[in-house]
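[1] okay, predicted coordinates and the sequence, questions at the end:
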Amino acid sequence: MAIASSRSALIGLIIGCIIFGLGSLIVAHVDIGGWAMSFWRLTISGVIFTVLAKMTAQKLPRARRAIIFALLSGVFLGLDLALWHESIYAVGPGISTLLNSLQIFFLAAIGFLIFNERQSIVQLLSLVLAMFGVAMIGSPEFAHNSEATWGFIAGIVSGGMLAASMTFIRKTHDAEPTPIFVLMQLISIGGGLAMVIPMLVFDMGNIMPNTWSELGWVLVYGAVMQCLAWGLIAYSIPKLSLALTGLLLLTEPIAALIIDYSWLDKPINSLQWAGALLTMFAIYLGSLKPKPRALRRYRFFSRFYKHRYK
């Protein structure tokens, strides 16, 4: 049973990440502003999660701090999505998704500054490797793309906003454990409301879908990418090892890069492919949490004595 559960979690995580990668393709093809796309995605998912919360009789947390933290998580998620969309328009789905995946390093910085979490040598090395990887990706892009600067800034900052959103999810559960559907409902509400003013300022005239086809894709983007993909990932991660999870999460930028190169005819040269591989390797290393020293020492001596006296 355990093997079957682990296998289903592995498949679910891969499918969820690939669906996320396909979401960038929808963003690239639908003629709606990046902030507006963020608003619609969160609004649609908010309706769905509200219905699910009602159907399962999940209650709002009693602690006001938990509600505030969940709403703030939504605000940062909205900013993450909007900036990721803007990066997609500027440099394409592949590079933008890879840049967004750098959120692991922002999480490490937040853990160090706020939660006093120490960083291992491997994690520090991964940051250096990621910087080299991004430089390898960016150097050819800046040579022929006038929007590359904005695309890289938006993509990297979107990773920081995602890290902040995940941090406030943690603080929400610290204030009071919150059921998943209610949590996602509050996150969607906070993010959708936060997008209203930026959408009206930056995307005026480019807010509504222009055709029934675009409306359908926007509904798919909100329902499938925000609800189904997140659901598969949330279901799968606790059932897999941290190392395997970190490795499989890289299927999202890989899928986005392949889509960008093969379907959207994005020119990606060998230096950029090498930089992408280096960056993804760095992200994988950065996702590995070091074992506590005491636990490592215990396991070392346990293996030593088991071998010595067997």
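    Structure's in. What do you need?
[2] every contact and neighbour count from this point should use C-alpha atoms.
    Fine.
[3] may I see the buried residues of stretch 58-71?
    58, 60, 61, 65, 66, 67, 68, 69, 70, 71 (16 or more other C-alpha atoms under 10 Å).
[4] ok, the second one - contacts?
    This means residue 60. 67, 178, 182 (C-alpha atoms under 8 Å, 6 or more residues apart in numbering).
[5] ok, residue 83 next?
    So residue 83 contacts 34, 35, 154, 155, 157, 158 (C-alpha under 8 Å, 6+ apart).
[6] please redo it, this time with the cut-off set to 7 Å
    Residue 83 makes contact with 154, 155, 158, according to C-alpha atoms under 7 Å, 6 or more residues apart in numbering.
[7] turn these into CSV, including distance to residue 10 and neighbour count.
    Converted to CSV, these look like this (distance: C-alpha to C-alpha, whole Å; neighbours: other C-alpha atoms under 10 Å):
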residue, distance to residue 10, neighbour count
154, 31, 25
155, 27, 31
158, 27, 31
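[8] adding another structure so you can compare the two:
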Amino acid sequence: MTVHEGKTSAASPNRVPALWVALGAASLSVSAVLITLADVSAPTAAFYRCALALIPLAPFVLRDVLRHGLPELPVVGMALLGGSFLGIDYLMWNVSIADVGAGIATVLVNMQVVLFPLVMWAVAGVRPARRFVAAIPILLVGVALAGGVVGPGPAGGNAVRGTLLSLAAALAYSGYLYFGQRCGVRAPRHFATPVFLATAAAAVMSGVVGTATSGIAFDLGPESWLCLALVALFGQAIGWLLVGYGLPRLDPALSSTLLLLQPIGAALLGAVVLDEVPTATQLAGCAAVLVTVWVTALGGSRAAGRRRARKPEAAREDAVQESSCG
């Protein structure tokens, strides 16, 4: 083998996961626009996003079970509990989309990158690094600007409610990430099963809340069914499978950067498809949020790299925890 061939074969394993993560982030970025185009209630969108996604996820679960057997009962319980948080996340986030717009809502919900370490601190006693604490004031200002709480807000929306719901959704999503991270540590060989179980639990949570409030609509038009089917396929099944496969195989700093394609793509799609053009103030807030999230995640990636260099046996758990930044 020539030196050139050796370089190519060494680089290709890194390029392929990067491509999967980039494609997964792009796939996830269509969610908010499709939910807006579906023109259904927040519980209806959340329920069908998850329920319909179970169909394309099922073959991957069958593959998991045939290769590795059934997951342990604690893993099943953690996946279902995490899915309940995911259902709450979707319910609140869907309302915020109508309040602040598809692109802005996607930017704001990415606050989970900073909220997740705070959840880990409260639940598991893992003290966050100083960079997370230092980032909070900057993020609060950025969130207020991006959501329209300060300065011009979205026309016809509710800036305060939408911003608060986006942040609450990010907090609920952090709960999902916590339990998903534990599943990844306990059952690393089960690739799709935790995603399937969490998606099923999110569908149940959305269905119960929807039935108790505005109801789940069944008599939908063809356009609504199409949009909901697409968000289930791309914004749930394909997006998370691609991201979940690629992240543990990438350097966390690179994965953090690639995942920012999701809010950026959502903002661009919102402007092109829905004519949701943010104000200059909102753009400044979005930039502050995205840059701060990226710098914070990058610092966390470097710290994890130093830990793995000192303790190679902790590499797998660190990789799973860093993957939750998505």
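    Right, received. Where do you want to start? Predicted model, so just to flag it, every value in this text is computed and none were measured.
[9] of the contacts of residue 60 of the first structure, closest to residue 197 of the first structure?
    residue 67 (21.8 Å; C-alpha to C-alpha).
[10] what about the closest one, distance to residue 230 of the first structure?
    20 Å (C-alpha to C-alpha, to the nearest Å).
[11] repeat for residue 288 of the first structure
    21 Å.
[12] TSV please, covering the contacts of residue 83 of the first structure and showing distance to residue 120 of the first structure and secondary structure.
    Converted to TSV, the contacts of residue 83 of the first structure look like this (distance: C-alpha to C-alpha, whole Å; DSSP: H, G, I helix; E, B strand; the rest coil):
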residue	distance to residue 120 of the first structure	secondary structure
154	28	helix
155	26	helix
158	25	helix
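[13] just the closest of those to residue 280 of the first structure, please.
    Among the contacts of residue 83 of the first structure, and counting by C-alpha to C-alpha, the member closest to residue 280 of the first structure is residue 155, at 15.0 Å.
[14] so the closest one sits against residue 84, correct?
    Yes - in terms of C-alpha atoms under 7 Å, residue 155 of the first structure counts as a neighbour of residue 84; the distance is 5.4 Å.
[15] what do those two both touch?
    Joint contacts of residue 155 of the first structure and residue 84 (C-alpha under 7 Å, 6+ apart) are 96, 100.
[16] and residue 255 of the second structure, how far is that from residue 300 of the second structure?
    For residue 255 of the second structure, the distance to residue 300 of the second structure - C-alpha to C-alpha - is 12 Å.
[17] what of residue 214 of the second structure?
    41 Å.
[18] ok, the two, which is more surrounded?
    residue 300 (22 against 12; other C-alpha atoms under 10 Å).
[19] equivalent range in the second structure for the helix or strand hosting residue 15 of the first structure?
    For residue 15 of the first structure, the element it lies in under DSSP states H and E is helix 2-29. Under TM-score structural alignment, the match for helix 2-29 of the first structure in the second structure covers residues 10-37.
[20] mind listing what's buried in the matching stretch?
    17-18, 20-37.
[21] what does the helix or strand containing residue 139 of the first structure contact?
    Element membership of residue 139 of the first structure [criterion: DSSP H and E] is helix 121-144. Contacts to helix 121-144 of the first structure, defined as C-alpha under 7 Å, 6+ apart, come from residues 105, 148, 271, 272, 275, 276, 278, 279, 282, 283, 285, 286.
[22] in helices only, show me those residues.
    105, 148, 271, 272, 275, 276, 278, 279, 282, 283, 285, 286 (DSSP state H).
[23] for these, which two are the farthest from each other?
    148 and 285 (26.7 Å).
[24] can you tell me the closest non-neighbouring residue to residue 94 of the second structure?
    Spatial nearest neighbour of residue 94 of the second structure, excluding adjacent residues (C-alpha to C-alpha, 6 or more residues apart in numbering): residue 42 at 5.1 Å.
[25] residues contacting that neighbour?
    91, 94, 95.
[26] name the member of the residues you listed with the most neighbours.
    Neighbour-wise, those (other C-alpha under 10 Å) top out at residue 94, 27 neighbours.
[27] quick one: what's aligned to that one in the first structure?
    Match for residue 94 of the second structure (TM-score structural alignment): residue 85.
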